[in-house]
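*Asks:* fold the following.
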Amino acid sequence: MLNVLEPRHPQPSVATTLEITDITADVRHLQGFDHHEQVWLGRDTARGLTAIVSVHTTVLGPALGGTRIWPHTSFESGIIDALRLSRGMTFKSAIAGLPLGGGKAVIIADAKTEKTPAMLEAYAEMLNTLQGQYITAEDVGMTLADADFLAERAPNVSGTTKGGSGNPSPFTAEGTFVGLKAALRHRTGSDDLAGVRVAVQGLGSVGWSLCQKLHTEGAVLTVCDLDAVRTARAAETFGATVVSGDAIIAAGVDIFAPCALGGILSADTIPLLKAKIVAGAANNQLATAEDGQRLVTRGILYAPDYVINAGGVINVAAEMGDGGYDVATVTPRVARIADTLSAIFQRADSEGRTTDAVAEAMAREIVEAARK
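*Replies:* Just a heads-up that it's a prediction; the model follows:
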């Protein structure tokens, strides 16, 4: 059973420079809005904070989802990102069997140049007002040290050093790895990776860890990343072929593993794919709902992102149980991602539906059952 905090109405104290506004009604027309319960805007000009917290649903429990710090080119794109990611978190937790709803936060800033202690202080104030509704953890641009910093100032922060679960990336990578092997087994009848060509897009914590696992089992790697130091290290460590970000989608490989930001699979990019399996850790890989069918039309097996990348949230959720964090309970739950994906692949085949449609239907069935 999770330790759920009592809800507090989001009103900042008189002394703060933070302003929190309920913008739910204002974003209903945007792409990605799906009957979201609440969307909050936190703004503190003095401390450099512009944060969107999107709560998709709390039917299964408090909304859990990481905080992403990213320099979106527009305020609207930041909101759409938060909407889509929070809905994905609902589906992710539901299919993983977690008593959690879906939420996500996006801070519009460059994590390398604009993230400051003052900005995080302001964000911690915002988190305090959302106790009982939203629990956060790490995501792109948010480090374990940042989570620890926030946890010292707000109780609704997970994935921390003190909580015990720490960095969720290794568990996300492990779930992606076993899910990738499940996809390979479904497609070819074997999950032997020796000689299998895999393109990994993005060499952050998850992408790098995934490369290590793939390399150990004999996969032949092609990689890309914005950081030339990382790609050079991958070439030296794994014997990986380095290509540009534009070229990775069309690489001559068996499996494409997107591990960077979302929206990579679209009407423009899907025709370029040579891989026959897409299995990676990135969120929101499909640019539109129609892209799942585009993959099927091209004979490409797709592992739905919020199923294959659930290892991180499974790990973070374990820290919120009454008994405290125990890695021994996490490992078998992450391993079951492979079984879940195999069931999705089989159901998609038997029903003549796309894998993403089947996964979404499964998640919505769980949520609707909880409403009754």
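*Asks:* please make it C-alpha for all contacts and neighbour counts, starting now.
*Replies:* Will do.
*Asks:* contacts only, for the most centrally placed residue in the chain.
*Replies:* The residue lying closest to the centre of the chain (Cα atoms, centre = their mean) is N283, at 4.5 Å. The neighbourhood of N283, defined by Cα atoms under 8 Å, 6 or more residues apart in numbering, consists of L85, G88, L261, G262, D305, Y306, N309.
*Asks:* what's the closest of those to S209?
*Replies:* Checking these against S209 with Cα to Cα, the nearest one is N309 at 13.0 Å.
*Asks:* ok, now which ones touch the closest one?
*Replies:* N309 touches T172, A173, G175, T176, G280, A281, A282, N283, counting by Cα under 8 Å, 6+ apart.
*Asks:* in TSV, list those along with secondary structure and distance to A343.
*Replies:* Below are those laid out as TSV (DSSP: H, G, I helix; E, B strand; the rest coil; distance: Cα to Cα, whole Å):
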residue	secondary structure	distance to A343
T172	helix	20
A173	helix	20
G175	helix	15
T176	helix	16
G280	coil	18
A281	coil	19
A282	coil	21
N283	coil	21
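*Asks:* the residue nearest to S342 when sequence neighbours are not counted: which element?
*Replies:* The shortest distance from S342 to any non-neighbouring residue, by Cα to Cα, 6 or more residues apart in numbering, is to A182 (6.3 Å). Secondary structure assignment for A182, by DSSP states H and E: helix 169-188.
*Asks:* report all helices and strands that the helix or strand hosting L221 contacts.
*Replies:* L221 belongs to strand 220-224 when assigned by DSSP H and E. For strand 220-224, the elements it packs on are strand 197-201, helix 205-216, helix 228-238, strand 241-242, judged by 3 or more Cα pairs under 8 Å, 6 or more residues apart in numbering; DSSP states H and E.
*Asks:* if we go to 7 Å?
*Replies:* strand 197-201, strand 241-242 (3 or more Cα pairs under 7 Å, 6 or more residues apart in numbering; DSSP states H and E).
*Asks:* out of these, nearest to R336?
*Replies:* Across the helices and strands packed on strand 220-224 (criterion: Cα to Cα), the nearest stretch is strand 197-201, sitting at 22.4 Å.
*Asks:* to compare against the first, here's the next sequence to fold:
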Amino acid sequence: MTAFVFNEVNFDNHEQVVFASEPKSGLRAIIAVHNTNLGPAMGGCRMWNYATEAEAVRDALRLSRGMTYKNAVAGLPIGGGKSVIIGNPKTDKTPALFEALGEALERLGGRYVTAEDIGTSPADMAYVAGKTKFVAGLGDRGDPSPFTALGCFVGAQAAVKHQLKRDSFDGLTVAVQGLGHVGYDYARRLHAAGAKLVVADIDQASLKRAQEEFGATVVDVNAIYDVEADIYAPCALGATLNTDTMKRLKVKIVAGAANNQLATPDIGDLCRQQGILYAPDFVINAGGIIKVCYEYMNTPEDGMDAHVRRIGDTLAEVFARADAEGVSTSVIADRLAEEKFKK
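*Replies:* Take a look at the predicted model:
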């Protein structure tokens, strides 16, 4: 296992990887701390029924590294980390499980701060908080999803201005994949700005609501890649940009909220070759972590909205540098992050 961890492509000089086990509660967790140069590592706790321990480790390392880049580009005084719990979030949750996680975090002394993520909730984090203060986003100060959606919206504005030389969404068609908390609010903002929406989701209630509220056109989840649109907005699962879907896309811009949108790094180059402007995911979707960080650090929130809106300025810089240097936007986004957190 040790050889696997150190040789894993996403290990990337992680500072610390902790295997937390507590037999009474059944806790089996991996806590990955990638980089703390800018401050304590922060990133959510995911609970997933991983097929193998190796798969769980790989996910923790990949997500932890991604948080370092996201937090750095967002200009936050925090590093990157992530935790994953091996288990079925529908059947294996108990208060004792999350209390045991809290005890494990407490032993780290603040090097890593957790929050909710896929498979966990503010209620679960409340049990964690009973054992440690190193937990953020407890839900008592509002859902971060609207801030993620706001960041995506201003990011899409920057992309439209750069790629289409336009200052508005009037008459543009946006293909939105995923109408969860973030995707739906993003769609609402696009509709209010004059965009025509084509939407796809597995949840029929969300689709019906989007039809009624936005006049959205509904397509099958797999057909979203074939829609003729100006913008493709992936807001559900990651890795939807791959060699197969890239052949099908008929858009000029990719600007969505999903994490890890590129199946492999070279897809960023493929976007450039096909004339598609890609808004790097960890830049455009940072609004939520900005809100959570402000809350955890007790930073006055009167500057939070402006901080989220600066995502548009950051993307404008990414797009301009990519053009000037003749490389993909994903390469520039990585460099921008590394300029901030590498010492």
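*Asks:* what would you report as the TM-score here?
*Replies:* The TM-score (TM-score structural alignment, normalised by the length of the second structure) is 0.93; 343 aligned residues with a Cα RMSD of 1.9 Å.
*Asks:* ok, back up a step: please enumerate residues in contact with the strand holding L221 of the first structure?
*Replies:* 195-202, 231, 240-245, 248 (Cα atoms under 7 Å, 6 or more residues apart in numbering).
*Asks:* follow-up on the earlier one: what's the helix holding A182 of the first structure aligned against in the second structure?
*Replies:* Aligned by TM-score structural alignment, helix 169-188 of the first structure falls on residues 145-164 of the second structure.
*Asks:* once aligned to the first structure, how far is that stretch on average?
*Replies:* Aligned to the first structure and superposed, stretch 145-164 of the second structure gives a mean residue distance of 0.9 Å (mean Cα distance after the TM-score superposition for the first structure).
*Asks:* run the chain-centre distance for that stretch.
*Replies:* 14 Å (Cα atoms, centre = their mean, to the nearest Å).
*Asks:* just stretch 110-127 of the first structure next, same as before
*Replies:* Using Cα atoms, centre = their mean, the offset of stretch 110-127 of the first structure from its chain centre is 21 Å.
*Asks:* list the buried residues of it.
*Replies:* In terms of neighbour count (16 or more other Cα atoms under 10 Å), stretch 110-127 of the first structure has its buried residues at A111, K115, M119, L120, E121, A122, Y123, A124, E125, M126, L127.
*Asks:* got it, and stretch 137-152 of the first structure?
*Replies:* Applying 16+ other Cα under 10 Å to stretch 137-152 of the first structure flags 137-144, 146-151 as buried.
*Asks:* and what of stretch 205-216 of the second structure?
*Replies:* Here stretch 205-216 of the second structure shows S206, L207, A210, Q211, F214, A216 as buried, counting by 16+ other Cα under 10 Å.
*Asks:* ok, back up a step: of the contacts of strand 220-224 of the first structure, grab the buried ones for ChimeraX.
*Replies:* Here is the ChimeraX command that selects the buried residues among those (16+ other Cα under 10 Å):
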select :196,197,198,199,200,201,202,231,240,241,242,243,248
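*Asks:* what's the average distance of the strand holding L221 of the first structure to the second structure?
*Replies:* Strand 220-224 of the first structure sits 1.7 Å off on average (mean Cα distance after the TM-score superposition for the first structure).
*Asks:* just tell me the aligned range of that strand in the second structure.
*Replies:* By TM-score structural alignment, strand 220-224 of the first structure lines up with residues 196-200 in the second structure.
*Asks:* residue ranges for the strands of the stretch 201-343 of the second structure, please.
*Replies:* Along the stretch 201-343 of the second structure, the segments classed as strands by DSSP state E, counting those that start in this stretch run 217-218, 231-234, 253-254, 277-278.
*Asks:* who's in contact with F147 of the second structure?
*Replies:* F147 of the second structure sits in contact with G287, G288, K291, where contact means Cα under 7 Å, 6+ apart.
*Asks:* now, which of these sits nearest V327 of the second structure?
*Replies:* Nearest to V327 of the second structure among those is G287, at 25.6 Å by Cα to Cα.
*Asks:* translate the closest one into the numbering of the first structure.
*Replies:* So, by TM-score structural alignment, G287 of the second structure is matched to G311.
*Asks:* same check on T173 of the second structure?
*Replies:* Checking TM-score structural alignment: T173 of the second structure goes with R197.
*Asks:* ok, now which ones touch its match?
*Replies:* Contacts of R197 of the first structure by Cα under 7 Å, 6+ apart are A219, V220, L221, V253, D254, I255.
*Asks:* out of those residues, who's the most crowded?
*Replies:* I255 (26 neighbours; other Cα atoms under 10 Å).
*Asks:* so who does it touch?
*Replies:* I255 of the first structure neighbours (Cα under 7 Å, 6+ apart): R197, V198, A199, A275, K276, I277, V278.
*Asks:* from H29 of the first structure, how far off is it?
*Replies:* Distance from I255 of the first structure to H29 of the first structure, counting by Cα to Cα, to the nearest Å: 36 Å.
*Asks:* same question for H56 of the first structure.
*Replies:* According to Cα to Cα, H56 of the first structure stands 15 Å off from H29 of the first structure.
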